[in-house]
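> Need a 3D model of the sequence below.
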Amino acid sequence: MNEAGGLRERKKQRTREAISNAAIELFFEHGFDQVSIAQIADAAEVSRRTLFAYFPTKEALVVHRFADHETESARVVRGRPDGQAPLDALRDRFFDGLDRRDPITGLNDQPEVLALYRMIYATSSLLARMLEFNHIASAALAEALVETAAVGDVEARMAAAAIVAVLSELAQENHRAVSAGKPADQVFPQAKTAAEEAFALLAGGFGGVGAK
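Got it, this is the predicted structure:
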């Protein structure tokens, strides 16, 4: 990419962040359903047309913060070292996320992260978008398993659905603990134990995915 192209991309990223930050601030202050697109555009000092060029829906203003994770499991499976089982690669990734207090694991007690999760769980349209998020994640993971793990289509789809559901449940359980007032560092040991048990159950149920 040339210098001009790089400058354009940086400018677009700054605009995207400005719109998202303005939206989240308004959502926290007034509630997701009470804020209009016009209010967001005004706060971000952009036109409605510009806003929709970056975020096609109001829900996207929130869910895009998780966008990198939508196909992360598929990328982990495709990028795992030779000889490593897909489930082991996903387990290692989730444990790394716990260690880093990655918000996607639910084990993060930063006020903004907690507020974001509370808003998602309290807003039906955001919950629906997160279900779609999980559906896309499951489909992408199933495709990666078929391509790299020598398992059939049915096993791949069932395994992917189970894995995505388990990851989601682990994250929700961690969030419930920290949102109840427990520091993330205090929740970490139980979060790790729960993840170990969950991945052991997955390995027992899907031998082709869990076996090396």
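> drop to CA atoms for contacts and neighbour counts, all remaining ones
Noted.
> can you list contacts of stretch 197-207?
Leu87, Arg91, Glu155, Ala159, Ala162, Ile163, Val166, Val209, Gly210, Ala211 (CA atoms under 8 Å, 6 or more residues apart in numbering).
> Throw these into JSON lines and include distance to Ala74, neighbour count and secondary structure, thanks.
Output for these, formatted as JSON lines (distance: CA to CA, whole Å; neighbours: other CA atoms under 10 Å; DSSP: H, G, I helix; E, B strand; the rest coil):
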{"residue": "Leu87", "distance to Ala74": "11", "neighbour count": "26", "secondary structure": "helix"}
{"residue": "Arg91", "distance to Ala74": "13", "neighbour count": "18", "secondary structure": "helix"}
{"residue": "Glu155", "distance to Ala74": "15", "neighbour count": "17", "secondary structure": "helix"}
{"residue": "Ala159", "distance to Ala74": "12", "neighbour count": "26", "secondary structure": "helix"}
{"residue": "Ala162", "distance to Ala74": "14", "neighbour count": "16", "secondary structure": "helix"}
{"residue": "Ile163", "distance to Ala74": "11", "neighbour count": "22", "secondary structure": "helix"}
{"residue": "Val166", "distance to Ala74": "15", "neighbour count": "17", "secondary structure": "helix"}
{"residue": "Val209", "distance to Ala74": "13", "neighbour count": "23", "secondary structure": "helix"}
{"residue": "Gly210", "distance to Ala74": "15", "neighbour count": "20", "secondary structure": "helix"}
{"residue": "Ala211", "distance to Ala74": "17", "neighbour count": "15", "secondary structure": "coil"}
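> Following up with a second sequence; could you model it the same way so I can compare the two?
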Amino acid sequence: MPDSPPVGRRERKKAATRQAIADAALELFLDHGFERVSVRDVAERADVSTTTLFAHFPSKEALVFDREESIDAKLTAAVRERPAGQGVVEALRAHALTSWVSIKSDPRLDRFTALVDGTPALSEYAERMWMRHAGTLSTVIAEELGREVDDLACSALARFALEIPTLAKGRHDPRATVETVFDLLVHGWQSQIEPGGAVTGSDED
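Sure thing, here's the model as predicted:
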């Protein structure tokens, strides 16, 4: 695979500005609440104009989910650029272990989750975003497997995989949670049941 072309100065500056805006927005929203902070407040904190802010983010809600586009790109790459001989499910497992597990170490995670869950506009935006990611992933899986775009199995796999960050929330060992869920996908429910009806891979507090 050829190396990616080097990122130019203009692109680096654009990315830095976007990151500065996103960082300023999250800091203000976490400290004061989403509704009490205006777009102008964010622009002033990031030292940009509101015009520049909207050139990077189409809405106030989008400021909170600044990685939305990169998530779609990474999900697509995880499936399409997987190593030869690796199945789609295992490619998604590898992606989850490298991308989603690390999120658990972010010290702002609990406050971020509370912000989104406690703000109806953000909760609704997050749900729509989740559906877009599911649609993207489902389409990519279907294309890779040579199936119809609306294939039910591909849609189910995409949605199940994207639920993993939620399933891992609040558990002591998110890596073990990811492994258990993907083992379930690969081997089925019966493999999770021990003789006597006990469920393997549980993460009890």
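> Mind checking the TM-score on these two?
Once superposed, chain against chain, the TM-score is 0.76 (TM-score structural alignment, normalised by the length of the second structure); 186 aligned residues with a CA RMSD of 2.8 Å.
> Out of the contacts of stretch 197-207 of the first structure, which comes closest to Met130 of the first structure?
Of all these, Met130 of the first structure sits closest to Val166, with 14.5 Å by CA to CA.
> Please tell me how far that closest one sits from Gln110 of the first structure.
23 Å (CA to CA, to the nearest Å).
> One more: Thr50 of the first structure?
30 Å.
> Likewise for Ile40 of the first structure?
Distance from Ile40 of the first structure to Gln110 of the first structure, counting by CA to CA: 24 Å.
> and these two? which has more neighbours close in?
It is Ile40, of Ile40 of the first structure and Gln110, that has more neighbours when counted by other CA atoms under 10 Å, with 25 against 14.
> Where does the residue nearest the centre of the second structure sit, in terms of helix or strand?
In the second structure, the C-alpha nearest the mean C-alpha coordinate belongs to Ile71, at 5.3 Å (CA atoms, centre = their mean). Assigned by DSSP states H and E, Ile71 of the second structure falls within helix 68-80.
> Next: Ala161 of the second structure.
Ala161 of the second structure belongs to helix 152-162 when elements are defined using DSSP H and E.
> Residues in contact with that helix: which ones?
Applying CA under 8 Å, 6+ apart, the set of residues contacting helix 152-162 of the second structure from outside is Leu92, Trp130, Ala134, Gly135, Leu137, Ser138, Thr139, Ile141, Ala142.
> so how far is the next helix or strand after it from its chain's centroid?
Using DSSP H and E, the helix or strand that follows helix 152-162 of the second structure in sequence is helix 164-168. Remark: helix 164-168 of the second structure is offset 11 Å from the chain centroid, using CA atoms, centre = their mean, to the nearest Å.
> how big is the offset of helix 164-168 of the second structure relative to the first structure?
Relative to the matching residues in the first structure, helix 164-168 of the second structure has an average distance of 1.8 Å after the fit, by mean CA distance after the TM-score superposition for the first structure.
> So which residues make contact with that helix?
Where contact means CA under 8 Å, 6+ apart, the residues beyond helix 164-168 of the second structure that reach it are Trp100, Val101, Pro174, Thr177, Val178, Val181.
> do stretch 129-146 of the first structure as well
With CA under 8 Å, 6+ apart as the test, stretch 129-146 of the first structure has contacts from 59, 63, 70-75, 77-78, 86, 151-153, 156-157, 159-161, 163-165, 209.
> In ChimeraX, how would I select just the buried ones from these?
Entered in ChimeraX, the line below selects the buried ones among these, by 16 or more other CA atoms under 10 Å:
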select :59,63,70,71,72,73,74,77,78,86,151,156,157,159,160,161,163,164,209
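> With distance to Asp117 of the second structure, neighbour count and secondary structure as extra columns, can I get the contacts of helix 164-168 of the second structure in a markdown table?
As requested, the contacts of helix 164-168 of the second structure are exported to a markdown table (distance: CA to CA, whole Å; neighbours: other CA under 10 Å; three-state DSSP):
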| residue | distance to Asp117 of the second structure | neighbour count | secondary structure |
| --- | --- | --- | --- |
| Trp100 | 19 | 18 | helix |
| Val101 | 20 | 19 | helix |
| Pro174 | 20 | 22 | helix |
| Thr177 | 22 | 22 | helix |
| Val178 | 23 | 22 | helix |
| Val181 | 24 | 21 | helix |
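> possible to save those as a markdown table with distance to Ala46 of the second structure?
Below are these laid out as a markdown table (distance: CA to CA, whole Å):
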| residue | distance to Ala46 of the second structure |
| --- | --- |
| Trp100 | 28 |
| Val101 | 29 |
| Pro174 | 34 |
| Thr177 | 38 |
| Val178 | 36 |
| Val181 | 40 |
